[in-house]
Structure formats: structure tokens, C-alpha cells
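**Student:** I need the structure of the sequence given here:
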Amino acid sequence: MTPPGAMVVVPPTVGHVNHGVALANVVREAGFLPVLITGTAALGHVRRLNLEYPWACLPSHDLEHLDRDDPRRRPHLEQLCDPRLVRAAVRDQRDLVARHRAAMVIGKDYFAAVLTAAACGIPYVSYYTDGVEALLHATSRQTVSDPDGLTRNLREVAAKEAIDVDLATVPDTLRSGVLNIVRGFPRTAAVAPQAWQADEDTIVFAGALTYDASVAEVDRWSRLIAELGRPLYYVTFGTTLGDPRRFAAVADAAQSPAGRWLVADPDDEFPAAASHVVVERYVPNAAALANATVVMHHGGHGTTLSALMAGVPQLVVPDNPRTQQSTHGLVLQELGVGQLMSAQECSGEAIVDGIANLSQPAVRARALGLSDRLRADSEAYRSELTRRLAAVGRG
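**Tutor:** All right, here's what the predicted structure looks like:
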């Protein structure tokens, strides 16, 4: 008998899709058939992942009008509350709920998911990837230009689609009285534990919710990377390259330290490389981090968590002030397992110095010790998340 479905709705950027897949795997552990829903921008990536469960890349879930230069913290909320776009997304999602007998909807940033769950009479579960302080406090990351106006838009959709739901003002709509999944660890979060303990009944941490590729693919890459030898310096600025100018500094740094360099370059932006520098369009983090001495990255949540779990010291050079990349770098620095470097400070010489500091045995020992504790935490968090998801599905 086919298990009940659980729709996991995530934005169409590759980084979001990766942890959406990781969450879908947890959903499967809880006894559901996961159904991953995202936009068409992620179509090539999703196909490459060879998922073993249903998925859909829908035009109604695209972020084609997203203005990345908008000074507001979350401009995509404006688009995700556009009645025309929301109605199309709701209709697509309702069809998928019926097709896969979904017992719950898990949504990240898609307000259509809230309305779909209400229309189908099934639980809606909120999913947050980082920034538990944004979840629990009215910070600037939650502000939009006209939350009341956006809420009116969503209520208009609910009325026209005959959905009986009482919607709170937009920033609060992301909250769920049933269950909120927050990816990450209280130990390394930028908010004090007492700030989330008050909402303990509705919040559960997911632990290391990361995904790079199938087990077979990670194993294949691990064997290839192991042949490069050590020390190995791994550089990745995400699957969507923000600011390629940092590559010039990396190329300069690669002329100095002894060892090999492995660079993930999705857009073919890296300068001509020397023989000891290996450049690939995509490298599974899990495979690279299993062999890396130090990882240099942008501070994305997935890479940060993956490196923490692998016990690899981290050099963080953020490229997006609208995210928590800098916060992640500061947390790593305070833990003694990383260093935060601004884009302005990023030079070949600075990278060489940073790598030398992070390569010290004491730093590596701290990183490995923290990794052991986080792995134990993650197992406990994952067990609790699986139990809670199963309970939500049973109603």
C-alpha cells in the first residue's frame, strides 16, 4: 500500500532544493511518501539528483520577478503574495495533494502552501532554514514594505478560491501552531537558547539537514578527491555564484601554500589554474569535506553545517548582506573553528594567512571535537523530528 504523501514546497534556488531534499528524506523516515515541489529554475538540478520519489518543477513556483538588488530584506515576499501567482500555485498544489493523498504540507516561504493546506483540511508545517532569531523576533529580515497590503492579497485569494482560513498578518503567516521545523543547532545558532525555549511546543530543530548527492555519487567523488592528497584546500561559494571576484584572490593564494586546491566553479569564472588547482563545475560538499584540510566558502547555511559535521575549519567570505552568512562566520569564529573575512579584506595574502591559522592542530582538534558533539545532537534532533512529523500526519 502506498504511504500517505507529504508535500515539501521550497524555493527554486539550488541551495534551497538541496535542504528540501534532505527534509524530504526525513519525511520518508517518518512513514510518508515525500513530494518535492519547486520552480522551473531548479529543473536541471533536480533531474541530476535522480530522486526516488515524486517531484515537480512548476512555473507557478518560479521567482522570475525577484529583484535581488531590492534593499528590503525579503523582496520575494511581494511576489509570493501576488494574487495571480498565488492562485496558480494553490491550484497546482491542490492537484498534487489529491494525486498523492498528501497528509500534510511543509512550506518554506510559499504562502500558497498555507492556503493549500487550509483548502485541503490538512496540517501546514512551517520550515525555516536559518536564523532562529528571525523566527522568534520581529527582526528586519521579516519586514516587507506593506505587510497589511500583502495580507489583503492573500485573503483575496482565499475568498476567490473558497478557502476558509483565518490568515494572520504576512510575517506571522509563516508561523504554524502545529509544528515549526528549524534547521540548525541551538549550540551554533545566533540566538540564545532561552529565546526559543518559550516556543518549545511548536519548534523542533532538524539538526544537520544537508544534502549534496546520492550515496553512490558521494562515494564516487570521495574516491576521486582522495587521490588529490593532502593538505587539500576546498573552495566553494555556493551552487549559485554570487560574486566571482573572490576567485582572483583564491587564484593568487593558490600560488603560495603547499598542497592541492579543489575549487567548485558553477559558472566557469575561475582564472586559468595551475596544475595543483582542480576546478570542477559541481562538487558534492560531503565528498570534498571528507578530505579537506580547510574549506573556504560564502557562509551559506548548508556548507556551514556540512563543514561543522565534518570537523573541517572554515574560512568564511560572505557575499550577500541580506542573509546570515556573516552571522555564521562570527559564530564559527567564536567557537574557535573558523574565521570571518569580509570581501574587502579578501586577498591572496589574507587567504594564505587565514588558511595557515585554521590549519593549526589546535583548531582542527576543536573542529573535530565539535563535530562529535553535533553528530550526537543531530541524531537526537532527527529522531524527535521524525516522531513529531509522524504525529502530525496522524492528526
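
**Student:** C-alpha from now on. contacts and neighbour counts both.
**Tutor:** Will do.

**Student:** touching, residue 189 and residue 134? I think so.
**Tutor:** No - Residue 189 lies out of contact with residue 134 (Cα atoms under 8 Å); the separation is 11.3 Å.

**Student:** quick one: list the elements packing against whichever helix in the chain runs longest.
**Tutor:** Longest helix in the chain by number of residues (criterion: DSSP state H): helix 361-394. Here helix 361-394 touches helix 14-29, strand 102-107, strand 203-205, helix 301-310, going by 3 or more Cα pairs under 8 Å, 6 or more residues apart in numbering; DSSP states H and E.

**Student:** so how far is residue 296 from residue 253?
**Tutor:** Distance of residue 253 to residue 296, given as Cα to Cα, to the nearest Å: 12 Å.

**Student:** here is a second sequence; please produce its structure as well for comparison:
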Amino acid sequence: MGPVDLLFSSLPSHGHTYPLLPLAIAAREQGHHITYATAASFHAPLIALGFDVVDVGIDIHSAFAELAGSEVSPIEARRRDPEEVAKLAAHIFTDILPRRFFGDLQPVLAAQRFDLVVYEAATIGAAFAAKVAGVPAVCHAFGRGFDRVAAEESGTAGFAEGFVRIAEELLGPDATDLTPDNLAGGDPYLDIYPASIQAPAYRDAPNRVPLRPVAFSEPGELPDWVRAHAEPLIYLTLGTAFGDAGVLRTAIAGLAATGAKVLVAAGPTVQTEDLGDPPPSVTVEAWVPQAELLPHVDLVVHHGGSGTTLGSIAAGVPQLFLPQGADQFTNADAVTGAGAARTLRGDEVTAEAVTAAAKELLSDADVAARVAALAEEVAAMPSPAEVAARLPEFVRPVHVVPAER
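**Tutor:** Next up is the predicted model:
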């Protein structure tokens, strides 16, 4: 089969869109036509890559504001009562977002015939729209598969049942093969998580297609001293959605005491001035090109977002997790359980604890061996180019599922 028309779709955020871009880029380089469907707030980096874009869905921040009736960001919502936060998040991710993507994509798929839909695992509304349109689809992971134990800790345990409920409501109870313990369903599942630390229901699924995770970030310049890497370098970030100035200040104090150089990415939810006057060994930036940075660092201290977790694994760098919410506890448990990281949670995050954990991770030979083993496992996974070459084989006749009325 020659070039095919591909529709990619993901939630409009760094953590949900960036994991799909290496495959989309590889597919475009092989002559396939790429249309990317997500909310307009995230179109700029997609247009810069040369993709056609379609405005569908709603961004997570707007969904929080719509539900709460005010401008409430995920980080602000997290400061509320934990049970209230869990209910807010569950309703947003398993109801508001799926409905919006499902409704907005139906006319798009009716107006233009695509050969294949590639949907990000949390953008389940795109999967439902593809079924109604009779377009074959593949699910692209953004991180680790659902793990009930870690989900209980992060307050997301109800998400699995919520996804199944919305599938049955929109498609009918007999038209979906999702289960609470395997949300990939029957579509091919492009799994970017190393099998050795993947949740068993996903690792052992017959529809699993391994895909090497490749770090992506918008291009930027690194300081010369970072590239020179003349002394140990620690990278600190809490990502793009869960930044917390207090946690960052504590981590900065702890990391400065290690004697290493520290580069901090404050992210869009924290103002750099809120981090005070850092010690001379600490450099604070609003943003850094993370994909370019990771090969130059000796330790990553972070929230546990899937992109940072997998990018650090691929770069062969030990990690200190300071999980704040969402899937971050799942990633922290998986990598720490493999002996390649350490985790500090909640009140455990003190400057002294950060110093001790960082020093251990920088010097422990056993940790270094586990980190190297995970990096080798990732390097052996099929590349985005190899998987892109397989996409035409997933183009097949499918049964049209009428939407429930």
C-alpha cells in the first residue's frame, strides 16, 4: 500500500501530544499525509511541524474552568479537598473531554475520508468517533497502562470504570471491548513503555505493538556550560501542569547542598521570581529544551510525568521522583520498583531528604546498573520509523458502530 491519510488526535497538552509527535513525524517523512486534530490552543507546535490541523475538543484548563464555573487550573484544583479533586478530574477526563472530542470529530470524519486514526490513549472520544465513522484506529500510549494500586494512591482509580461507562453510553454496551483493567480495547496498542515495568494487562495484551519512546521538545539553545558538562549536573522540573513553587524551592535547597550544578525549568505554572534568589550553583529558567538537555545531565529530579520519565530512561539517567498527581505515582512506583530511581512523597519532600536521595542516586553502582538496563531495553524497542512503516497494515475494513441516541 502506498501513502495513506492519517488523522492523529490527542488531548491538547505537552504530556499527551508530545509522545505522539515522533511517530507522526516519521510517518510524514515516509510520505503519509498527517492531519492533527486537537484544540486550537495547541496548534502552534503542530503547524510548525508542517501538519494540517483541525480544531476539535477542549483543553484541560478550560475543562476545569467549565466544570468549576471559574478559572481553576489543575494545580489550583489540587489544593482543594482530595475527594473533590478526584471527582473533578474523573468527570473531566471520563466525561467532558471524551464527549467533546467524540462530538467534534464526527463531522470531520464524515467530511474527509481518512485511512487510519491514531488516537492518544486518553483521547478516547476520538476512538469512539472512529468506530462510528467506520475508520480503523490504533491507540498510542502516552505512558504506562492503568495500574489500580498506583491509581488508588493518585486518586484516579475511578477513571477506568468511567471510561467504560462513557464508552457504553456513547456506543452501546455491546459495541465496546474496553475493560477496567485494560483500556486499550481491541485496537492495536502502540506501547511506548518498557515491557519490564509495564502493567501486566498491557504488557501481555495480544494487540500490543512496542514503540520506542523518543523525547520531543520544541527546539532551543542550551547554555555552553551545559553542553560542556564539566561537573555533575542535576535537572529539576515539575513539568508544565503541576508546578509548585514551594516544592521547587525545597528541592532547590536540597540539590544545592549536593555540590552539583543544578538547572531548573520552572514551567508555565510557576513564575521564576517566585523561586527566590537561588544559590550560585543553581540556574533557573522558565523553559528549557528538555529533549536536547537530557543527554547532558547526571540526575533528573521531577514530578513523574510520562514524557520526563521515559525521556530520562532512554537517556540512561537516574531519577528522583516528587510526584504531585495524575499518572505520576504510577511512573514513580514503576521506575523506583525497578531499582532505577527513588521517590519522595508529600511530607517526605524536605531539603535534607532531597540531598540524601540525590547523593545516593549520583553514586550508587546498583542504581547505575538498573538505569543502564532500562536504557538498553528502550533502545531495543522498534523505532518510530519502523512502526510508521507498519501503519498501512492497520488499514482494514471495520464494522461501523452506530452512535447511541
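
**Student:** re the thing from before, quick one, which of residue 253 and residue 296 of the first structure is more surrounded?
**Tutor:** Shown here are residue 253 of the first structure and residue 296; by other Cα atoms under 10 Å, residue 296 has more neighbours (23 against 19).

**Student:** please identify the helix or strand for the more buried one.
**Tutor:** Using DSSP states H and E, residue 296 of the first structure falls within strand 294-297.

**Student:** other residues contacting that strand?
**Tutor:** 232-238, 289, 303, 307, 312-318, 355, 358-359 (Cα atoms under 8 Å, 6 or more residues apart in numbering).

**Student:** and it, what's buried?
**Tutor:** 294-297 (16 or more other Cα atoms under 10 Å).

**Student:** then stretch 363-375 of the first structure?
**Tutor:** 363-364, 366-368, 370-371, 374-375.

**Student:** of all the residues you listed, which comes closest to residue 55 of the first structure?
**Tutor:** residue 375 (29.1 Å; Cα to Cα).

**Student:** looks like residue 238 of the first structure contacts residue 300 (just checking).
**Tutor:** Yes - contact criterion Cα under 8 Å: residue 238 of the first structure and residue 300 qualify, at 7.2 Å.

**Student:** what about these two, which has more around it?
**Tutor:** It is residue 300, of residue 238 of the first structure and residue 300, that has more neighbours when counted by other Cα under 10 Å, with 24 against 20.

**Student:** is there a neighbour count for residue 154 of the second structure? I'd like the number.
**Tutor:** 19.

**Student:** next up, the contacts around it.
**Tutor:** 325-329.

**Student:** and residue 28 of the second structure, by the same measure?
**Tutor:** residue 34.

**Student:** how close does the strand or helix carrying residue 129 of the second structure sit to the first structure?
**Tutor:** If you go by DSSP H and E, residue 129 of the second structure is part of helix 124-133. Once the two are superposed, helix 124-133 of the second structure sits an average of 3.5 Å from its aligned residues in the first structure (mean Cα distance after the TM-score superposition for the first structure).

**Student:** what's the angle between that helix and strand 116-120?
**Tutor:** Here helix 124-133 of the second structure points in a direction 160 degrees away from that of strand 116-120 (axes from the mean of the first three to the mean of the last three Cα atoms, to 10 degrees).

**Student:** could you look up the SS state of residue 288 of the second structure?
**Tutor:** Assigned with DSSP: H, G, I helix; E, B strand; the rest coil, residue 288 of the second structure falls in the coil class.

**Student:** and the strands in the stretch 51-200 of the first structure, which stretches?
**Tutor:** Taking DSSP state E, counting those that start in this stretch as the test, the strands found in the stretch 51-200 of the first structure are 55-58, 102-107, 124-128, 180-182.

**Student:** dump those strands into JSON lines; add mean neighbour count and distance to residue 383 of the first structure as well.
**Tutor:** Formatted as JSON lines, those follow (neighbours: other Cα atoms under 10 Å; distance: least, Cα to Cα, whole Å):
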{"stretch": "strand 55-58", "mean neighbour count": "19", "distance to residue 383 of the first structure": "25"}
{"stretch": "strand 102-107", "mean neighbour count": "26", "distance to residue 383 of the first structure": "18"}
{"stretch": "strand 124-128", "mean neighbour count": "24", "distance to residue 383 of the first structure": "17"}
{"stretch": "strand 180-182", "mean neighbour count": "24", "distance to residue 383 of the first structure": "13"}
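
**Student:** quick one, which of those strands is nearest to residue 274 of the first structure?
**Tutor:** Using Cα to Cα and comparing the strands of the stretch 51-200 of the first structure, the one that lies nearest residue 274 of the first structure is strand 55-58, at 38.9 Å.

**Student:** just checking, what packs against that closest one?
**Tutor:** strand 33-39.

**Student:** only the buried residues of the helix or strand just after the strand it packs on, if you could.
**Tutor:** Once strand 33-39 of the first structure ends, the next helix or strand along the chain (criterion: DSSP H and E) is helix 43-49. For helix 43-49 of the first structure, the neighbour count (16+ other Cα under 10 Å) marks 43, 45-46 as buried.

**Student:** cool, stretch 159-177 of the first structure as well?
**Tutor:** Under 16+ other Cα under 10 Å, the buried positions of stretch 159-177 of the first structure are 163, 170-171, 174-176.

**Student:** next, format these as a markdown table and append distance to residue 60 of the first structure.
**Tutor:** Formatted as a markdown table, these follow (distance: Cα to Cα, whole Å):
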| residue | distance to residue 60 of the first structure |
| --- | --- |
| 163 | 19 |
| 170 | 20 |
| 171 | 22 |
| 174 | 19 |
| 175 | 23 |
| 176 | 23 |
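
**Student:** which members of those residues are the farthest-apart pair?
**Tutor:** 163 and 171 (19.9 Å).

**Student:** which one of the buried residues of helix 43-49 of the first structure is nearest residue 348 of the first structure?
**Tutor:** Ranked by distance to residue 348 of the first structure (Cα to Cα), the buried residues of helix 43-49 of the first structure are led by residue 45 at 32.0 Å.
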